[in-house]
Structures are given as C-alpha cells and as structure tokens.
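A.B. asks: Got a predicted model here, sequence first, then my questions.
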Amino acid sequence: MTHGANGFSRPRATVCGMEIWINPACSKCRSAVGLLDAEGADYTVRRYLEDVPSEDEIREVLTRLGLEPWDITRTQEAAAKELGLKDWPRDEASRARWVTALAEHPKLIQRPIITADDGTAVVGRTDEAVRDALSR
C-alpha cells in the first residue's frame, strides 16, 4: 500500500520513488513508518515477508545500498544458524549464494530498508538513517 501524510492508503501499483521494506512486527520498522508519516513522505510499503523480493531485486537494493549481502543479513535468526551462515565465506565468489539465501529466507533480510528517490537506499534502523533517506 502507498501511504501519505493524509493517512489514506492507495494500492501499491501507485508509482512513487520511495519504498520501505518492513516486517510489521518489528518495532524499528514501525518507528520508521511513523517518522515517514510525520514528515509527510509519499512512499510505498512492502511487507517483504509476504511480498518476497526476488534475487534480482535483492541485488538491485544491495547496489543502491552500496553493501554486500552479508552486510544486510540477520545472522542471529534461526534460519541463519540452520544454514551455518556465520561460517560462509564473505567474498565475491560467495555473493550469489548469500543472495539466494536472502531470497529463500526473507526473514534474514535486515529491516527496514528504504529506497530513496535518488536511486540510493538506506537501512533505516535509526531516525537519522530515515531522515537521510528523506533528504535524498
């Protein structure tokens, strides 16, 4: 759904430049959404556990973030421990394996991720990071 300062929801198909990937159960995600609303931002919400990003979408977000897949992986999650991610190499040759793991186990993706209007993205775990996305 797309949200704006007026509090009305619109279908996700509405085109706007900012998108936030959230888990509604996450307090950091709820805080980020609250700040976006308080600032009157126009953005699209993606509940990434339900609307799972493809490997291509994950690679695009990583490029926008300027990060590697292991940088946005929640290594304390049960799935990460089951996969033994802490022991996986963190190098170019292993990058595709990490991206596949994120696509197959979206709960491993750090949240919230905010894509900004200028083509960049931030992991919005702090108010400062969310404001950074708003300023782009």
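C.D. replies: Alright, I've got the coordinates.
A.B. asks: C-alpha only now, for contacts and for neighbours.
C.D. replies: Noted.
A.B. asks: Which parts of this protein are strands?
C.D. replies: With DSSP state E as the criterion, the chain has strands at 2-3, 9-10, 18-22, 43-47, 113-115, 121-123.
A.B. asks: what sits against the residue nearest to the spatial centre of the chain?
C.D. replies: The chain has residue 113 as the residue nearest its centroid, 2.6 Å off, counting by C-alpha atoms, centre = their mean. Residue 113 is in contact with 20-22, 121-124, counting by C-alpha atoms under 8 Å, 6 or more residues apart in numbering.
A.B. asks: try this one side by side with the last:
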Amino acid sequence: MAVEIFHNPRCSKSRQTLALLQEKGIDPDVTEYLTSPPTKERLTEILEMLHMQPRELMRKGESEYKDNNLGDPALSDDAVIKAMIDHPKLIERPIVITNGKARIGRPPESVLEIL
C-alpha cells in the first residue's frame, strides 16, 4: 500500500502524524510541500479526495492570506488554488494520501480512517 504524506517538519501535528504512520509500520513517501509544492492538477486531485473546496484547505491565519486579500469571496477556485501553489504555506497540513483517499492529520489519528 503506497502512502504519501504532505509534510512540514516544523509543524508538530505533521511530525505527530508521520510518527503515527511509522508506529503502524508504514514508511510513507514524504513530500515536503513547502519546498516541492503540488501542481495545480495534483492539488485539485487532493481536494477531490478530501471532498473539500479550495478555501476549506487554506490556512487563513497566515500572513500570506491577509497580504494577498485571499478572503475576498469574489476570488475563483482557480485563483485560490494558484495562491496555495504560489504560497504553499497556505495549504493545511499534514495531508495523508493512499488508495485514492486523503485525510488531514488534525488530529493525527484521523488519517487512520483511510489506512
């Protein structure tokens, strides 16, 4: 079973989720999305797997959110996705993907639903 985690090593929830996977004997493919952001196509796939709209995956407390006026309801989904690709810090983390399903590791145990 291939498992991928969109990981930020500086985030405690991301580290906890990675440790949980490893405790379960899973050696996931780790994507440090801050240095290797997803493409538009990949982020769109992830949103579909999460059953989320782009704004729901956005970290609204980040300065990039405010600085780029991303709270503007007139922005299209494509514009929001582009903002997350341009500023990957805006993507909620961690995200675990396997078997065509995805979950956000908040709390970390929520990813166990798809394993």
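C.D. replies: In hand now; what should we look at? All values derive from a computational prediction rather than experimental measurement.
A.B. asks: Now do the helices in the second structure.
C.D. replies: With DSSP state H as the criterion, the second structure has helices at 12-23, 40-50, 63-67, 77-86.
A.B. asks: Take those and write them to CSV, including mean neighbour count and distance to residue 34 of the second structure.
C.D. replies: Shown next, in CSV, are the helices of the second structure (neighbours: other C-alpha atoms under 10 Å; distance: least, C-alpha to C-alpha, whole Å):
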stretch, mean neighbour count, distance to residue 34 of the second structure
helix 12-23, 18, 13
helix 40-50, 16, 13
helix 63-67, 14, 14
helix 77-86, 18, 9
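A.B. asks: Let's have these in JSON lines, adding distance to residue 111 of the second structure.
C.D. replies: Formatted as JSON lines, the helices of the second structure follow (distance: least, C-alpha to C-alpha, whole Å):
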{"stretch": "helix 12-23", "distance to residue 111 of the second structure": "8"}
{"stretch": "helix 40-50", "distance to residue 111 of the second structure": "11"}
{"stretch": "helix 63-67", "distance to residue 111 of the second structure": "26"}
{"stretch": "helix 77-86", "distance to residue 111 of the second structure": "22"}
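A.B. asks: looking at those helices, which is closest to residue 33 of the second structure?
C.D. replies: With C-alpha to C-alpha as the measure, helix 77-86 is the member of those nearest residue 33 of the second structure (9.4 Å).
A.B. asks: And residue 77 of the second structure? What does it align with in the first structure?
C.D. replies: In the first structure, residue 77 of the second structure lines up with residue 95, judged by TM-score structural alignment.
A.B. asks: and its match, what does it touch?
C.D. replies: For residue 95 of the first structure, the contact set (C-alpha under 8 Å, 6+ apart) comprises 68-69.
A.B. asks: Okay then, goodbye and thanks.
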